[in-house]
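Novice: here is a sequence with its predicted model. Questions after.
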Amino acid sequence: MHFDMILGQPSPSSVNSSATVSFGCGTHLGGGLIETPTLFDGTFGFGPGPLSVVSQLSTREIITNAFSHCLKGDGNGGGILALGAVVEPSIVYSPLAPSKCHYYINLESIAVNGQLLSIDPVAFLPAKYGDRGTTIDSGTTLAYLFSEVYNPLITSMVPQFSHPFVLAGNPCCLVSTSVDKFPLVSFNFAGGASMDVKPAQYLVQSDFRNAGLWCIGFQKVESGHQILGDLVLKDKIVVYDLAN
């Protein structure tokens, strides 16, 4: 692979580069996470657009138009990134909704300890002009849910906390033993795919005075997109198959 610098946003045909694959990185981004679409550009270039690294490699028939990752959830970072198709018989696929910018996935319901939450299915649907909907984004640390999804989820979880309180807008509690006693959260997608999120994944340990302080990492948003970020993607093989 060769690396060239591309300034501005020229069209692909105007780029004077001999690089087999072109990609770059930003040095400064501003604006709100939810409100500014450009902040979904990614940190390396694995979006669904034609200039993404995967799209360029697949166009040259070096790999199939797919990639996958498994992010380590032990707090030290790292993981595995695989370019091309992944052969794993146990993987259940859910169709991606058409989009040039984001990886939209059809979230249909959420369950807590196997019990489906009472959420209007309309809350999961994208709006007419492409906002709302649910996206998968490994470049986002937490998970952002619409209020009509977030509120019943938190309401079903907090009663299982001992002496809960709110810190910086997030439900928290002190835990002296294992966090495994807290409920399992399942995101159910079209096609029969389901993603289970364990307490150790959705709970974020706080640095605020006490090492036993844990807070729920789900965040509430009123507009934009729902984003399923690293909080729920850790310790899972996530496959982005754009070829099928």
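Specialist: Alright, I've got the coordinates.
Novice: every contact and neighbour count from this point should use C-alpha atoms.
Specialist: OK.
Novice: distance check, the closest residue to Ser99 other than its chain neighbours against Val54.
Specialist: Excluding the flanking residues, the one nearest Ser99 by CA to CA, 6 or more residues apart in numbering is Pro48, at 7.5 Å. Taking CA to CA, to the nearest Å as the measure, Pro48 and Val54 are separated by 8 Å.
Novice: does the residue nearest to Ser99 really touch Ala97, like I thought?
Specialist: No: using CA atoms under 8 Å, Pro48 is not in contact with Ala97; the gap is 11.1 Å.
Novice: neighbour count winner among those two?
Specialist: A direct count of neighbours by other CA atoms under 10 Å for Pro48 and Ala97 places Pro48 higher, at 20 against 15.
Novice: look at stretch 215-230 and report the distance between its end residues.
Specialist: 16 Å.
Novice: to clarify, my last question referred to stretch 69-88.
Specialist: Note: stretch 69-88 ends 13 Å apart using CA to CA.
Novice: contacts for that stretch, please.
Specialist: Under the criterion CA atoms under 8 Å, 6 or more residues apart in numbering, residues 54, 63-68, 201, 230, 233-239, 241 lie in contact with stretch 69-88.
Novice: thought Phe46 was touching Val53?
Specialist: Yes: applying CA under 8 Å, one finds Phe46 in contact with Val53, separated by 6.0 Å.
Novice: run a quick neighbour tally on Ile105.
Specialist: So Ile105, with other CA under 10 Å, has 20 neighbours.
Novice: could you find the closest non-adjacent residue to it?
Specialist: Closest to Ile105 by CA to CA, 6+ apart is Leu96, at 5.0 Å.
Novice: any idea how far that neighbour is from Leu117?
Specialist: Using CA to CA, we find Leu96 at a distance of 23 Å from Leu117.
Novice: these two: which is more packed in?
Specialist: Neighbour count, other CA under 10 Å: between Leu96 and Leu117, Leu96 has more, with 18 against 15.
Novice: put this beside the first:
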Amino acid sequence: MEVDLINWGTCDSCPHESVIGPASSKVFAHCLNTVDGVGIIAIGNVGQLQKTTNLVRPNYIVNLSSVAVAGSTLQLPTDTFYGDGKGAMIDIGTTSIYLPEIFYKHPDTLFWSVRDILYMKHHGRVDDVFPKITFHFDGGLALDIYPHDYLLNNGSDWYYVVLRNGRSQPEHMKNLVILGDIVFSNKLVVYDLENQVIGWTDHDCEILA
């Protein structure tokens, strides 16, 4: 199921098919599985989340506070995440993870090592070799992205690298972190448009699809 969250809830003419719950609600959630990317959208109260972060601008943009790789916080300029055209956009209409070019300018990081790679070959489990990435958001909410999330296996020893340089994006989006659907697999993601917050928790979405 493909959903355009950029338009959802921002106009009166947005489609409401393939959903569960009252269309008039200002709260909705999605849960996507890892097998084929299908899942459900539920409209209405789906439960209380322990941590949320504020939606700071339209188009589902939130404030990032830091990014860590293998538990170590990246040393980036203080204005990397804050200001016009910055922050993180939640966009399940795409699969890739787009990062500002500044992420790729440090030779000793994961991002430097995959900076111009679309496919890579690897034998064995990628989770045993490559590091976990953690995005930290205002309000204490965090998102862990594991190697099997950003290195997609095609059934052989070849992997598609979903970490993409944001320089390929339109000018007004080059400094945004864009988080595609792959990082939200098996997570219940709740959008509360009335209170302008978003949050998520781990969930087995395959039992719902």
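Specialist: Right, received. Where do you want to start? In this text, all values refer to a predicted model and were calculated from it rather than measured experimentally.
Novice: overlap in contacts of Pro48 and Ala97 of the first structure?
Specialist: With CA under 8 Å, 6+ apart as the test, Pro48 of the first structure and Ala97 both reach Tyr103.
Novice: any idea how far Ala111 of the first structure is from Tyr104 of the first structure?
Specialist: Tyr104 of the first structure is 20 Å from Ala111 of the first structure, by CA to CA.
Novice: same question for Pro126 of the first structure.
Specialist: From Pro126 of the first structure to Ala111 of the first structure the distance is 21 Å (CA to CA).
Novice: what do you get for Thr177 of the first structure?
Specialist: On the measure of CA to CA, Thr177 of the first structure and Ala111 of the first structure end up 25 Å apart.
Novice: helices of the second structure, start to end?
Specialist: 110-113, 147-150 (DSSP state H).
Novice: just tell me the aligned range of the last one in the first structure.
Specialist: In this case it means helix 147-150 of the second structure. Aligned using TM-score structural alignment, helix 147-150 of the second structure spans residues 199-202 in the first structure.
Novice: for the matching stretch, give me every contacting residue.
Specialist: Counting by CA under 8 Å, 6+ apart, 73, 179-185, 216-218, 231-232, 234 sit against stretch 199-202 of the first structure.
Novice: mean distance, that stretch to its aligned residues in the second structure?
Specialist: Its aligned residues in the second structure lie a mean 0.9 Å from stretch 199-202 of the first structure after superposition (mean CA distance after the TM-score superposition for the first structure).
Novice: report the contact partners of the most centrally placed residue in the second structure.
Specialist: Most central in the second structure under CA atoms, centre = their mean is Leu179, positioned 2.9 Å from the mean C-alpha point. Residues in contact with Leu179 of the second structure (CA under 8 Å, 6+ apart) are 88-92, 95-98.
Novice: just Asp196 of the first structure next, same as before
Specialist: Contacts of Asp196 of the first structure (CA under 8 Å, 6+ apart): 184-187.
Novice: hang on, the earlier thing: and the residue nearest to the centre of the second structure, what's its match in the first structure?
Specialist: Checking TM-score structural alignment: Leu179 of the second structure goes with Leu228.
Novice: cool, Thr134 of the second structure as well?
Specialist: In the first structure, Thr134 of the second structure lands on Ser186 (TM-score structural alignment).
Novice: what's the spacing between that match and Thr135 of the first structure?
Specialist: 16 Å.
Novice: likewise Leu228 of the first structure?
Specialist: The separation that Leu228 of the first structure has from Thr135 of the first structure, given CA to CA, amounts to 6 Å.
Novice: now Gly192 of the first structure
Specialist: 17 Å.
Novice: contacting residues for the residue nearest to Ile105 of the first structure?
Specialist: Leu96 of the first structure neighbours (CA under 8 Å, 6+ apart): 103-106.
Novice: please apply the same query to Ile178 of the second structure.
Specialist: Ile178 of the second structure touches 88-91, 96-99, counting by CA under 8 Å, 6+ apart.
Novice: for stretch 97-110 of the first structure, measure first residue to last.
Specialist: 19 Å.
Novice: if you could redo that for stretch 53-72 of the first structure, that was the one I meant.
Specialist: 23 Å.
Novice: what residues of it count as buried?
Specialist: By 16 or more other CA atoms under 10 Å, the buried positions in stretch 53-72 of the first structure come out as 53-58, 63-72.
Novice: what of stretch 76-92 of the second structure?
Specialist: Under the neighbour-count criterion of 16+ other CA under 10 Å, stretch 76-92 of the second structure has 80-82, 85-92 buried.
Novice: quick one: stretch 143-160 of the first structure to chain centroid distance?
Specialist: Centre-to-centre, stretch 143-160 of the first structure and its host chain are 17 Å apart (CA atoms, centre = their mean, to the nearest Å).
Novice: what are the buried residues along it?
Specialist: 143-150, 153-154, 157-158.
Novice: same check on stretch 37-48 of the second structure?
Specialist: Residues of stretch 37-48 of the second structure classed as buried by neighbour count (16+ other CA under 10 Å): 37-44.
Novice: farthest residue from the center of the second structure?
Specialist: Of all residues in the second structure (CA atoms, centre = their mean), His123 lies farthest out, 26.6 Å.
Novice: now, the contacts of stretch 69-88 of the first structure that are in strands?
Specialist: Judged by DSSP state E, the contacts of stretch 69-88 of the first structure include 66-68, 238-239, 241 as members of strands.
Novice: list the contacts for the closest residue to Ile145 of the second structure other than its chain neighbours?
Specialist: The shortest distance from Ile145 of the second structure to any non-neighbouring residue, by CA to CA, 6+ apart, is to Ile133 (5.0 Å). Residues near Ile133 of the second structure by CA under 8 Å, 6+ apart: 67-71, 144-146.
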